[in-house]
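> Using only what follows, build the 3D model:
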Amino acid sequence: MSDLFRRDALAVRDLLNAGEVTSVDLVHAASARLAAVEPEVNAVPTLCLERALEQARAADEARRAGSHSLLGGIPIVVKDNNDVAGVRNTGGTSIFRNRISESSDRTVALMEANGAVVLGKSNLSELGGAQTTNSVHGATRNPYDTRLTCGGSSGGSAVALATGEAWLAHGNDYGGSLRIPAAFCNVTGLRPTPGRVPRKRLSDPFDTIFVEGPMARNVADLALFFDAMTGFDQGDFLTAAQGEPCFLDAALNPTRPARLAISADLGVLAVAAPIREAIEGFAATMAQAGVAVRREAPAVGGAMEAFRTLRGESFFATWEPLLETHRAQFPEPVMADILRGRDQPGRAIVAANRYRSDLYRRAVDFLDGNDFLVCPATQALPFPIETLFLTEIEGQAMQDYLDWIAITAIWSMTGLPTISIPIGFSQTGLPIGIQILSHGGREADLFRLAAWIERELALPKAPIDPRPAA
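Predicted coordinates for the structure are as follows:
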């Protein structure tokens, strides 16, 4: 089947279970697609295809013996800041250019136990930010216009999905890293409730801003992969045994919401005109479908000051041991975060945590009355790949490299689950996405709603060939 890369993950899982293809066939199909596409996009710079073939053969043997896993041998990519046994893990920094992982970390090990076959490591930003470029692997290009960025930091994963290099992709999210590249590349991403997905080893195991999560081409595939990522792991005390039906069942049962709160800018943020127009069109579509649309959002003024403080504290705790020997290898904006964490007074941290608690309470109270909040997943369209971050949006100056991702970073602080899905394209053909926020633990409801929106909008989801500069 020469078009296997065009099939979605559920379709190839059905082919696997029916015996019409093997996992080895899928690895060969992915390998051919990677060879054809990678020179144009640089999404998966580290490959482990021999390892993938070994995993695929084992998956095929298990299936023939009557043993079935959730994924059954579907090839995936893993973001290059998680450990895959025997594979290089650079973290997107020259500090770790030659680091080889001895074993798969807890996140990856669970996915592999549930039938994931790892093709390689997807590209990411250098230690932070939302532009997928770094000193080890260079930049990853947006397949909708290879002159532009794919966002980040899980940008390589989004591009691998959009171009058909893999059927499913892993990512993680601190300030928007699962949601921004999904929106820039016409795919889906889920930032889950902390504790849903076991996390890799962290400097602070008590942190609830950093999460691991899935990315996929459509909502059902996203739910399938999420099922393969969730569960209890004794190495992450936030996790718990799952006590609800599988998330794929939720995605396969789309549900129209009674009401939606929709905000184009959360009342305070700069948002590009094409995205505002898309949000207005989306709100009109929802209203025409019988959904009660409310144009409101919780108050978020001052949120980014708190986010910067907490990010600084986290970055300093993580990277301080390497500063003396590797200071010159940290990008300037990341170093600014580290130094902020080193130098900020204790009262700033107290104030940031107080703000975070208040924001969480406001968001929960708001969702009690609205069920869901919809807002853009990005404040701008994809921008030139040479630009590390935007300095202004619609004439409004951005304070630093974080300001242009405020619309995702704000919700990261709440710990509430957020799903990112496409809603259309700009007049220049660039993808536009939304994020949908709900109460903690309500991922199933997010999948039902997102699947219904996906069905209503009926946007193209098939992989594309990279579109070079005109």
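> For the rest of this, base every contact and every neighbour count on C-alpha atoms.
Noted.
> Then L119 would be within a strand, right?
Yes: judged by DSSP: H, G, I helix; E, B strand; the rest coil, L119 forms part of a strand.
> for it, what are its contacts?
By CA atoms under 8 Å, 6 or more residues apart in numbering, the residues touching L119 are V27, L47, C48, L49, R51, A52, P75, I76, V77, A166.
> mind giving me TSV with those residues and columns for secondary structure?
What follows is the contacts of L119, written out as TSV (three-state DSSP):
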residue	secondary structure
V27	helix
L47	strand
C48	coil
L49	helix
R51	helix
A52	helix
P75	strand
I76	strand
V77	strand
A166	coil
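> ranking these by neighbours, who comes first?
Of all these, A166 has the most neighbours under the rule other CA atoms under 10 Å, reaching 34 neighbours.
> so that residue sits right up against V77, yeah?
Yes: counting by CA atoms under 8 Å, A166 touches V77, with 6.6 Å between them.
> Touching both of the two, which residues are there?
L119, A160.
> coming back round to it: and the contacts of L119, which is closest to I180?
I180 lies nearest to V77 out of those, by CA to CA, at 17.8 Å.
> distance of that closest one from R99?
18 Å (CA to CA, to the nearest Å).
> With P382 instead?
On the measure of CA to CA, P382 and R99 end up 31 Å apart.
> So those two - more neighbours on which side?
Taking other CA under 10 Å, P382 and R99 do not tie; P382 has more neighbours (24 against 15).
> I'd say that one and T149 touch.
Yes: here P382 reaches T149: they are 5.7 Å apart, a contact under CA under 8 Å.
> Need the overlap of contacts for those two.
N142.
> residue ranges for the helices of this protein, please.
Remark: helices assigned in the chain by DSSP state H are 9-18, 23-41, 49-64, 106-113, 155-162, 180-185, 219-229, 247-251, 273-288, 303-326, 332-343, 346-370, 406-412, 443-457.
> Just put those helices in a markdown table and tack on distance to L119.
A markdown table is the format used below for the helices of the chain (distance: least, CA to CA, whole Å):
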| stretch | distance to L119 |
| --- | --- |
| helix 9-18 | 15 |
| helix 23-41 | 7 |
| helix 49-64 | 6 |
| helix 106-113 | 12 |
| helix 155-162 | 11 |
| helix 180-185 | 20 |
| helix 219-229 | 16 |
| helix 247-251 | 23 |
| helix 273-288 | 34 |
| helix 303-326 | 29 |
| helix 332-343 | 30 |
| helix 346-370 | 38 |
| helix 406-412 | 29 |
| helix 443-457 | 27 |
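> and this one, so I can compare the two:
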Amino acid sequence: MDELWALDATELADRLRRRDVSAREVVAAHLARIEQVNPAINAIVTLDGEGALKAAAAADDALAGGAEPGPLHGLPIAFKDTHDTAGMRTTYGSPLFAEHVPAANTLVVQRIEDAGAIRVGKTNVPEFAAGSHTFNTLFGVTRNPYDPTRSAGGSSGGAAAALAARLLPIADGSDMGGSLRNPASFCNVVGFRPTPGRVPTVPTDDPWDTLGTSGPMARTVADVALLLSVVAGPDSRSPIALDEPGATFRAPLGADLSGLRVAWSPDLGGLPLDPDVRAVLAGAPDVFTGLGAHVEAATPDLSEADLVFRTLRANAFEIAYGATFDEQPEKFKPALAWNISQGRALTRGDVGRARTAWGRLYTAAAAFWDTYNVLIAPVSQVPPFPAGWEYPHTVDEADQHSYLDWMRSAYHVTVLGAPAISVPAGFTPTGLPVGLQIVTRPRSDLFTLRVAAAFEAATNHGRHHPAL
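Model prediction:
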């Protein structure tokens, strides 16, 4: 596959900088691919091909005139439809914002465009990014490129499906309960939830929030690092922003894992797990052993993770959407209305107890990281499920009572405040992708990428393309 749309972002970026290919050619190739494939998967829901080609022509002219190319020069991207894009419709997957056109970019969009990427459109999301299955009443369901009868995950499901289908070489996303990691696992791509503050969230109504964060998604770990190098870095408007510059992530990713202490948690302390997922991931510890690491079974204390995450998430949803819900409740999907009502039922004591529990959990995790360098675990408790479902109602015969229940293997890791990446780890007997979650100590994002790159190089599961 030597078509331009099939190339990884790092190779495309190198060719563009050397002027072996033009931005016009690269963007045109991806637009043709979108026209051919997107109708089958519904990953990109807003498209501006004409505007993208004009921007590509301007990028070519600037390079010919001697301008220094940015790290993402000429690479096409469609932004997640929860990230504001100046002059381009941003709906948040909600009928309330069906015609909403922001006046300004969010920080992550601005940084990507400043680095030379070419905006072609927006990728699909669930309503207000609530849930890890991408569907809404505006645009419908996003389907999995490996099996269009299956979910692409969410909330960055449009982004993951677009990457897997070779519609885009890079994609932005965000993650609170697994919204970068779950769709990456479902679509056999790489999704990275960085340490909170690594990619500042600007603007935001809650600048102190560390549950949610933006982050990069791509088909390889190197491509994720390339995008992270652009979106990471401090911003004075964010009180939790980390000072380390984004350029740090352009360092080589080669790593020797000899002597690494790896904790293998096949079910994160007893979560129900689909037998196919369990079987696919059973070989992951042997990969790390073969790379020279010492692997043993261990899990951090996550006994209070449900209390922490679900309380603080519900509180955040009520603050963000409660007033709008009161005005037009019929415009909200039932699961989102339920989550808002959960937030309304909380007392100040409930929120205080959750924050205190979070402190205990984080302190216990710090001791865990003193013993282990890496935690490996499932990303998702299930393989991609039928696209017609709202969510799986059982996992290995265990009932799942809400749209959040089946996502515990992702959101239990969220509350650790640690960088976590989903890397392709294999396929079920029916050909559905399964990802491995690699987690390391908070703020060790570059180390996480290096460990993930070593696993990727040893397995090459990401090189298995969907047969579209």
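> Drop the TM-score for these two in here.
After superposition, the two chains reach a TM-score (TM-score structural alignment, normalised by the length of structure 2) of 0.96; 465 aligned residues with a CA RMSD of 1.6 Å.
> picking that back up, could you export the contacts of L119 of structure 1 as JSON lines, including distance to F372 of structure 1?
Formatted as JSON lines, the contacts of L119 of structure 1 follow (distance: CA to CA, whole Å):
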{"residue": "V27", "distance to F372 of structure 1": "39"}
{"residue": "L47", "distance to F372 of structure 1": "39"}
{"residue": "C48", "distance to F372 of structure 1": "40"}
{"residue": "L49", "distance to F372 of structure 1": "41"}
{"residue": "R51", "distance to F372 of structure 1": "42"}
{"residue": "A52", "distance to F372 of structure 1": "39"}
{"residue": "P75", "distance to F372 of structure 1": "33"}
{"residue": "I76", "distance to F372 of structure 1": "30"}
{"residue": "V77", "distance to F372 of structure 1": "30"}
{"residue": "A166", "distance to F372 of structure 1": "31"}
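> Tell me which of those you also see in structure 2.
Contacts conserved in structure 2 for those, using both residues aligned by TM-score structural alignment, their matches' CA atoms under 8 Å: L47, C48, L49, R51, A52, P75, I76, V77.
> Dump the residues you listed to CSV, plus distance to L310 of structure 1.
As requested, the kept ones among the contacts of L119 of structure 1 are arranged in CSV below (distance: CA to CA, whole Å):
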residue, distance to L310 of structure 1
L47, 35
C48, 36
L49, 39
R51, 39
A52, 38
P75, 36
I76, 32
V77, 30
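> wait, which of these is closest to A18 of structure 1?
P75 (17.3 Å).
> Need the nearest residue in space to that closest one, chain neighbours excluded.
In space, and not counting its chain neighbours, P75 of structure 1 is closest to V117: 4.4 Å by CA to CA, 6 or more residues apart in numbering.
> Where does stretch 136-152 of structure 1 end up in structure 2?
Alignment of stretch 136-152 of structure 1 against structure 2: residues 138-154, by TM-score structural alignment.
> my bad, should have said stretch 18-36 of structure 1
Going by TM-score structural alignment: stretch 18-36 of structure 1 matches residues 18-36.
> so what's the residue nearest the centre of structure 1 up against?
The centroid of structure 1 falls nearest to L178 when counting by CA atoms, centre = their mean (1.5 Å). By CA under 8 Å, 6+ apart, the contact set of L178 of structure 1 is G152, S153, S154, G171, N172, G189, L190, R191, G213, P214, M215.
> Aligned against structure 2, show me the partner of it.
Using TM-score structural alignment, L178 of structure 1 sits opposite L180 in structure 2.
> Excluding covalently adjacent residues, which one is nearest to that match?
Nearest non-adjacent residue to L180 of structure 2, counting by CA to CA, 6+ apart: G191, 5.1 Å away.
> who's in contact with the aligned partner of that neighbour in structure 1?
Taking TM-score structural alignment, the alignment pairs G191 of structure 2 with G189 from structure 1. Listed by CA under 8 Å, 6+ apart, the contact partners of G189 of structure 1 are L178, R179, A182, G213, P214, M215, A216, L222, I419, S420, I421.
> Tabulate those (TSV), appending distance to D403 of structure 1.
TSV is the format used below for the contacts of G189 of structure 1 (distance: CA to CA, whole Å):
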residue	distance to D403 of structure 1
L178	17
R179	16
A182	19
G213	23
P214	25
M215	24
A216	27
L222	28
I419	21
S420	19
I421	22
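> Going by neighbour count, which of the residues you listed comes out on top?
Counting by other CA under 10 Å, top hit in the contacts of G189 of structure 1: A182 with 38 neighbours.
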